[in-house]
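1. No sequence on hand, only this structure:
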């Protein structure tokens, strides 16, 4: 693709990834053009390069207005595990976006931010690293199903209309102290599992006072390995995918080079922060999201590994 003056529509722009992408794009001197944020309940502060409009992604007229004169779409909007709204957003909303894009004279590329929920996350055992050729294996719940349906719909628009698009399949996205809030027996834990529920209340309180962290074990009793990506690495992949020729009609796993290993994390935190760990058994399965394709075709390279992510989460805190 030639360098063009971009006009990018961002759905889900007020979320973690949308906000980070917006800031990174506007701060990058190499990125020329403007952004349009389609917001539902929350909002952003507009500026000369950022237009904000409000409305529901499930409304056809709203989406048509949002896509007008747009060159690129970054689709992030999702309601997570909300059965009441998920089909309106993930299916109906995506359908109106794709329909508007294929009929647009200015449209260049559609970027869907998918997730490893479409290939089972850690719910199912995998004999091999998970590549982009892995069959869809949604785990129970409406969110994982929606991620499968989104990727399927986008792929069919490649087939039906030769639409230019790509899917960046991201696992659990981390930034700042997210990992420290995850590795805690506090009630205000980040993500799942909720470790304090896996022990009795008194034991949970003792672990909190002692600043102990959970060492997650998989179904085989080994330290859990699960896929993660740092927010900055995902955003860098998004920036690359906007114009890269080899991104057209492709799906890419965007993850750390190696999965996050809870055993190695426990050892590292004990060594660097004197934080002790407690084994926590689960029925989940260790997984490995292979990012080789993104590195080979896009030239993308994650900067964050386990140590960098833990350093980022703990910062200067010494427990």
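-> Thanks, I have the structure now. The structure displayed is predicted, hence computed values, not measured ones.
2. Every contact and neighbour count from this point should use C-alpha atoms.
-> Noted.
3. residues of stretch 284-303 that come out buried?
-> Of all the residues in stretch 284-303, those buried under the rule 16 or more other Cα atoms under 10 Å are 284-295, 298, 300-302.
4. Just give the number of residues close to residue 17.
-> Residue 17: 18 surrounding residues under other Cα atoms under 10 Å.
5. Does it lie in a helix or a strand, and which?
-> Residue 17 belongs to helix 16-27 when assigned by DSSP states H and E.
6. C-terminal to that helix, what's the next element?
-> Going down the chain from helix 16-27, the next helix or strand is strand 33-39, by DSSP H and E.
7. How far off centre is the helix holding residue 17?
-> Here the centre of helix 16-27 is set off from its chain's centre by 14 Å, with Cα atoms, centre = their mean, to the nearest Å.
8. quick one on the thing from earlier: with respect to residue 78, which of the buried residues of stretch 284-303 is nearest?
-> residue 289 (21.8 Å; Cα to Cα).
9. mind listing what the nearest residue to the closest one once chain neighbours are set aside touches?
-> The shortest distance from residue 289 to any non-neighbouring residue, by Cα to Cα, 6 or more residues apart in numbering, is to residue 130 (4.8 Å). Shown in contact with residue 130 (Cα atoms under 8 Å, 6 or more residues apart in numbering): 119, 287, 288, 289, 290.
10. Got another one to weigh against that:
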């Protein structure tokens, strides 16, 4: 079993991944600046796992803080989640995103190299495929410029990591390209808790359901899809977390840089999410259709066959599971971790 450093481990995907790592017998050190997360998530993870982890509050842009973690703990591999992720905010404040996501990742690579740690799983995104590739996205498609600065930072970090692996054969790097993570742990103890107005569909739906927001806005109903609303590849966060556990194991035994799509391969429309949520949970979601958002693609989804063949990973949870678990979390925690 390995000692894993998880940057951004107190966040939504990070906390679920920490739980799966602990279940798999690994030791976990979490490094997080708590800018968009809560230490409470880690307390709950420890309770669920019946095993403790180490928490260090720090910022990946600060080399001394990172170096200290590597000196204090014998780290075998790093899972790198730490970064800002709000698309709209990235358009308004590009420099903050370049500094946090790109400069922070470079700092992490430097500290890893100094400590002699060369196994890394990077939390990337399907946005690196850009707008010109047809779905389903395959890992060997040429990447193109994403239409937002958040996606741009993911693309740049991927390219930096690929060049590091080419230059130095000690590196072993996994690029996990996520699609649309939703859901929560079955217990309802940990889940998605965005600060401020949610950027993603699912927390918006659950916050309307719990009475924190008045209604759900669906952006556009005139797309060339089955029901006119955008189609996305929604994946249960626990399935996504398990992909990280498998990717760590794979990287501890391999060299070089390899990308994997982590999605279900089945496009689901925004309207279907809303209707299925209502059916599964017996709740009505007041909804209005508004005009399209700039830059929204009509549909994107994964070809996840490489992850199945090489990592032995495939999704276990259904759409109904995702929506029931999302509501279970929000219902038990109407104000998130607060």
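-> Okay, I see it. Owing to the predicted nature of the structure, the values given are computational and were not obtained by experimental measurement.
11. And the residue nearest to residue 289 of the first structure, what's its match in the second structure?
-> When the second structure is aligned by TM-score structural alignment, residue 130 of the first structure is paired with residue 137.
12. Then residue 298 of the first structure?
-> In the second structure, the residue matched to residue 298 of the first structure (TM-score structural alignment) is residue 311.
13. any idea how far the aligned residue in the first structure for residue 75 of the second structure is from residue 172 of the first structure?
-> Using TM-score structural alignment, the equivalent of residue 75 of the second structure in the first structure is residue 70. Distance, residue 70 of the first structure to residue 172 of the first structure, using Cα to Cα, to the nearest Å: 29 Å.
14. got it, and residue 24 of the first structure?
-> According to Cα to Cα, residue 24 of the first structure stands 20 Å off from residue 172 of the first structure.
15. just residue 101 of the first structure next, same as before
-> Taken as Cα to Cα, the span from residue 101 of the first structure to residue 172 of the first structure is 29 Å.
16. how about the helices in the first structure?
-> 16-27, 60-67, 86, 94-102, 142-161, 178-182, 201-209, 231-241, 262-273, 292-293, 306-314 (DSSP state H).
17. any chance of the ones you listed in a markdown table, plus distance to residue 279 of the first structure?
-> Below are those laid out as a markdown table (distance: least, Cα to Cα, whole Å):
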| stretch | distance to residue 279 of the first structure |
| --- | --- |
| helix 16-27 | 30 |
| helix 60-67 | 48 |
| helix 86 | 35 |
| helix 94-102 | 42 |
| helix 142-161 | 28 |
| helix 178-182 | 15 |
| helix 201-209 | 12 |
| helix 231-241 | 28 |
| helix 262-273 | 9 |
| helix 292-293 | 32 |
| helix 306-314 | 18 |
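18. so which of those gets nearest residue 250 of the first structure?
-> helix 142-161 (8.8 Å).
19. coming back round to it: chain neighbours aside, what residue packs nearest to the match of residue 75 of the second structure?
-> Residue 70 of the first structure's closest residue in space is residue 7 (Cα to Cα, 6+ apart), at 5.1 Å.
20. again with residue 55 of the first structure
-> Nearest non-adjacent residue to residue 55 of the first structure, counting by Cα to Cα, 6+ apart: residue 40, 5.3 Å away.
21. Aligned to that neighbour, what sits in the second structure?
-> Under the alignment by TM-score structural alignment, residue 40 of the first structure pairs with residue 33 in the second structure.
22. Contacts only, for that match.
-> Going by Cα under 8 Å, 6+ apart, residue 33 of the second structure touches 8, 57, 58, 59.
23. buried subset of those?
-> Counted by 16+ other Cα under 10 Å, the contacts of residue 33 of the second structure give 8, 58, 59 as buried.
24. show me what contacts the second one?
-> For residue 58 of the second structure, the set of contacting residues under the criterion of Cα under 8 Å, 6+ apart consists of 31, 32, 33, 65, 66.
25. among those residues, which recur in the first structure?
-> Using both residues aligned by TM-score structural alignment, their matches' Cα atoms under 8 Å, the first structure keeps these contacts from the contacts of residue 58 of the second structure: 31, 32, 33, 65.
26. Can you tell me which of these lies closest to residue 254 of the second structure?
-> Residue 254 of the second structure lies nearest to residue 31 out of these, by Cα to Cα, at 25.0 Å.
27. what about the residue nearest to residue 70 of the first structure, neighbour count?
-> Neighbour count for residue 7 of the first structure, taken as other Cα under 10 Å: 23.
28. Residue 205 of the first structure too?
-> For residue 205 of the first structure, using other Cα under 10 Å, the count is 16.
29. try residue 202 of the first structure
-> Using other Cα under 10 Å, residue 202 of the first structure has 10 neighbouring residues.
30. Also residue 230 of the second structure?
-> 26.
31. Do I have it right that it meets residue 292?
-> No: counting by Cα atoms under 8 Å, residue 292 is not a contact partner of residue 230 of the second structure; they are 9.5 Å apart.
32. Between the two, which contacts overlap?
-> Counting by Cα under 8 Å, 6+ apart, the common neighbours of residue 230 of the second structure and residue 292 are 220, 221.
33. returning to what we had before: can you tell me which of the buried ones among the contacts of residue 33 of the second structure lies closest to residue 215 of the second structure?
-> Nearest to residue 215 of the second structure out of these is residue 8 (Cα to Cα; 30.7 Å).
34. Would you mind stating the distance between the aligned partner of that closest one in the first structure and residue 314 of the first structure?
-> Alignment note: residue 8 of the second structure maps to residue 12 in the first structure; criterion TM-score structural alignment. According to Cα to Cα, residue 12 of the first structure stands 28 Å off from residue 314 of the first structure.
35. and if you look at residue 16 of the first structure?
-> Applying Cα to Cα, the value for residue 16 of the first structure to residue 314 of the first structure is 19 Å.
36. got it, and residue 225 of the first structure?
-> Taking Cα to Cα, one finds residue 225 of the first structure at 20 Å from residue 314 of the first structure.
37. Which one's more surrounded, these two?
-> More crowded of residue 225 of the first structure and residue 314, by other Cα under 10 Å: residue 225, with 22 against 19.
38. tell me the contacts of the equivalent of the more buried one over in the second structure?
-> With TM-score structural alignment as the criterion, residue 225 of the first structure lines up with residue 231 in the second structure. Neighbour list for residue 231 of the second structure: 225, 267, 268, 269, 270, 298, 299, 300 [criterion: Cα under 8 Å, 6+ apart].
39. Any chance of TSV for these, columns distance to residue 235 of the second structure?
-> Shown next, in TSV, are those (distance: Cα to Cα, whole Å):
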residue	distance to residue 235 of the second structure
225	20
267	10
268	10
269	13
270	14
298	18
299	15
300	13
